[in-house]
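Visitor: here are the coordinates; sequence isn't available:
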């Protein structure tokens, strides 16, 4: 059952007056959160990942017993110079008939190193949302004069019975698709004769995936397209650039070829392709590269499974060790002759301490029990 408490917290111990109200979700404190109340509208901004994960289990209908609106930030895997503030309305306002969600894109404009400006990015996102003509999404700017203060969109309806996790997943998928389309559109304008694609590969398989991309130029040559490729790694991911040497070459054909090339490792008809092409050397070489990538992915997946199994084994060992630690006092008590039952639950004996001597009655009783047991079985 959800329980959200409001607690006063002193952020700066050197400033006694620096008290602020924070959120406690199911007894988990978020010391960097904020709680505010304006005209009976209760808002909470969350920061701690554990608290956010806990709150993700619940629905707006459950949360509105404590808060009317919640806000949290997410990093965007498609473009790391962006992050998004997501606000979810849990109780409809008087002038709004339904629950809504709003997204504000924030940018690291100090470290902005793109060939296009933040304003161009905002304009492109605005054009895409408008051209999609979806009444559920509406573009807005936080400040009409300063674009770096934030821009984003409003989602006009959310289901109050969906969990925050489900809503966040849906919103994040829309955001990443939106940014991908915006970057692609801007890149096509800036580099009309070049095809640019960006990837964010997981670290364990990044090297293998980049090696597979290297062979794409030969793949194009086998198709009769003369082009060069460049792979650049930066803080925001892997940028793959394809430059046709023939200016008349169709970028759309190259884009289609790249799609086929990238999806091939997950296909299950490589043997059939090879047979239908009469063992063409170019197809065999391509197949060898696919199998090389697949083998690396298989090894990586096996290592991850082994790591997970090792972690589970360590958890089990730790659990067993803790039980041993808990049981040790009782075991040591027995070893020291602490107590022995004569009649279970009714009568027991303990060690007797006298002046200058002691009688270990529990141990004497145990010796007698063992002797009687041996005689009865003789």
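Guide: Happy to help now that I have it. Values in this document were obtained by computation on a predicted structure and should not be read as measured data. Numbers count the residues shown, from 1 in each chain.
Visitor: C-alpha from now on. contacts and neighbour counts both.
Guide: Noted.
Visitor: Does residue 237 touch residue 206 like I think?
Guide: No. Residue 237 is not in contact with residue 206 according to C-alpha atoms under 8 Å; the separation is 10.1 Å.
Visitor: Neighbour count: the two, which is higher?
Guide: Counting neighbours by other C-alpha atoms under 10 Å for residue 237 and for residue 206 shows that residue 237 has the greater number, 17 against 13.
Visitor: I would like the residues contacting the one helix or strand residue 206 maps to, please.
Guide: Counting by DSSP states H and E, the element that carries residue 206 is helix 206-214. Helix 206-214 is contacted from outside by 201, 229, 231, 289, 290, 293, 296, using C-alpha atoms under 8 Å, 6 or more residues apart in numbering.
Visitor: Now the third one: which helix or strand?
Guide: Put plainly, it is residue 231. Taking DSSP H and E as the definition, residue 231 sits inside strand 227-234.
Visitor: for the following helix or strand past that strand, which positions count as buried?
Guide: Read in the C-terminal direction, the helix or strand following strand 227-234 is strand 237-244, with elements assigned using DSSP H and E. With burial defined by 16 or more other C-alpha atoms under 10 Å, the residues of strand 237-244 counted as buried are 237, 238, 240, 241, 242, 243, 244.
Visitor: ok, now stretch 210-226?
Guide: When burial is assessed from 16+ other C-alpha under 10 Å, stretch 210-226 yields the following buried residues: 210, 212, 213, 216, 217, 218, 219, 220, 225, 226.
Visitor: Could you do stretch 358-376 as well?
Guide: Across stretch 358-376, burial judged by 16+ other C-alpha under 10 Å covers 360, 361, 362, 363, 365.
Visitor: ok, structure two:
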């Protein structure tokens, strides 16, 4: 059980040490603030994360008005420029329990084709569009969102372990995060054909190689383009960008549709091609190889 020990006091200052089952926690790992008689706990150690989420919010907030702890995991898609920085469990004056998720940007690591404010606005837009039955949410951020922002959800059952509802909300936020990246990628590559794939692990490498060979296929039919594969959670985002901006994207879409159907063409192995047609011979060889 979490508690605290009054360590130092004066007319204007009170210093507390957080405890677990009566044992003091190092102040580099946790601390307790007091404002007008209200206690707020801060946890900086990921070691305490599992301990915290195993408790119910009623138990956790028995002595404190809020409990804030670092979120020790990154997005599954490996997107490191924007993440959940901390999670707060809090209780309002109306005795309503809430989760507050704080989101932040890593400015020095930002290498996206869109800005951080655009990312934040798109995330909020997707969150607003998604149907979140049973949850209430709010948002706060500065004018440019560069300082990050927060989203809150009402805790439906404060008597259950925090982990029960927390994991459900984290799953929803992960989906919103993935959708945000997809939307922004499509907007940033408005001059590109972007397709999402889900490949089984046993054929993933071969499928990715076949997709990348599509650039050569386009070259052989007179279209110059570049291609990019980007992993997104369990999916692959395949982007084809024509070098000539005047090139009709519809032509590339048609070519990609034909190209993707070639390996399943039952007549492919019965067709004969002129030996001098290097392009066709190379294509067939790749299909058989991959």
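Guide: Thanks, I have the structure now. These figures come from a predicted structure and were not determined experimentally.
Visitor: hang on, the earlier thing: out of the buried residues of stretch 358-376 of structure 1, flag the one nearest to residue 8 of structure 1.
Guide: For the buried residues of stretch 358-376 of structure 1, the closest approach to residue 8 of structure 1 (C-alpha to C-alpha) belongs to residue 362, at 56.2 Å.
Visitor: and the closest one, which of the three is it?
Guide: Assigned by DSSP: H, G, I helix; E, B strand; the rest coil, the conformation of residue 362 of structure 1 is helix.
Visitor: The closest residue to it other than its chain neighbours: how many residues sit nearby?
Guide: In this structure, residue 362 of structure 1 finds its nearest non-sequential neighbour in residue 340, 4.9 Å apart by C-alpha to C-alpha, 6 or more residues apart in numbering. Burial of residue 340 of structure 1 is recorded as 19 neighbouring residues (other C-alpha under 10 Å).
Visitor: any idea how far residue 340 of structure 1 lies from residue 367 of structure 1?
Guide: From residue 340 of structure 1 over to residue 367 of structure 1 the distance is 11 Å, taken as C-alpha to C-alpha, to the nearest Å.
Visitor: what do you get for residue 374 of structure 1?
Guide: Looking at residue 374 of structure 1 against residue 367 of structure 1, where the rule is C-alpha to C-alpha, the gap reads 11 Å.
Visitor: List the residues that contact residue 78 of structure 1.
Guide: Going by C-alpha under 8 Å, 6+ apart, the list of residues near residue 78 of structure 1 reads 176, 179, 180, 199, 200.
Visitor: will you turn these into CSV that also has secondary structure, neighbour count and distance to residue 145 of structure 1?
Guide: As requested, those are exported to CSV (DSSP: H, G, I helix; E, B strand; the rest coil; neighbours: other C-alpha atoms under 10 Å; distance: C-alpha to C-alpha, whole Å):
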residue, secondary structure, neighbour count, distance to residue 145 of structure 1
176, helix, 15, 26
179, helix, 20, 22
180, helix, 16, 26
199, strand, 17, 33
200, coil, 14, 33
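Visitor: what's the closest of these to residue 110 of structure 1?
Guide: residue 179 (19.8 Å).
Visitor: That closest one pairs with which position in structure 2?
Guide: In structure 2, the residue equivalent to residue 179 of structure 1 is residue 177, according to TM-score structural alignment.
Visitor: I'd say that match and residue 123 touch.
Guide: Yes. Taking C-alpha under 8 Å as the definition, residue 177 of structure 2 is a contact partner of residue 123 at 6.7 Å.
Visitor: that's a strand at residue 36 of structure 1, yeah?
Guide: Yes. Under three-state DSSP, residue 36 of structure 1 sits within a strand.
Visitor: What is the equivalent residue in structure 2 for it?
Guide: By TM-score structural alignment, residue 36 of structure 1 lines up with residue 33 in structure 2.
Visitor: Any idea how many residues pack against its match?
Guide: Residue 33 of structure 2, neighbours per other C-alpha under 10 Å, totals 17.
Visitor: Now for the spatially most central residue of structure 2: which residues touch it?
Guide: Of all residues in structure 2, the one closest to the mean position by C-alpha atoms, centre = their mean is residue 177, 3.9 Å from it. Shown here is residue 177 of structure 2, whose contacts under the criterion C-alpha under 8 Å, 6+ apart are residue 123.
Visitor: Quick check: it vs residue 228 of structure 2, distance?
Guide: As it turns out, when the distance is counted by C-alpha to C-alpha, residue 177 of structure 2 lies 20 Å from residue 228 of structure 2.
Visitor: which residues in the stretch 151-290 of structure 2 form strands?
Guide: Remark: strands of the stretch 151-290 of structure 2, listed N- to C-terminal, are 193-197, 225-232, 235-242; assignment by DSSP state E, counting those that start in this stretch.
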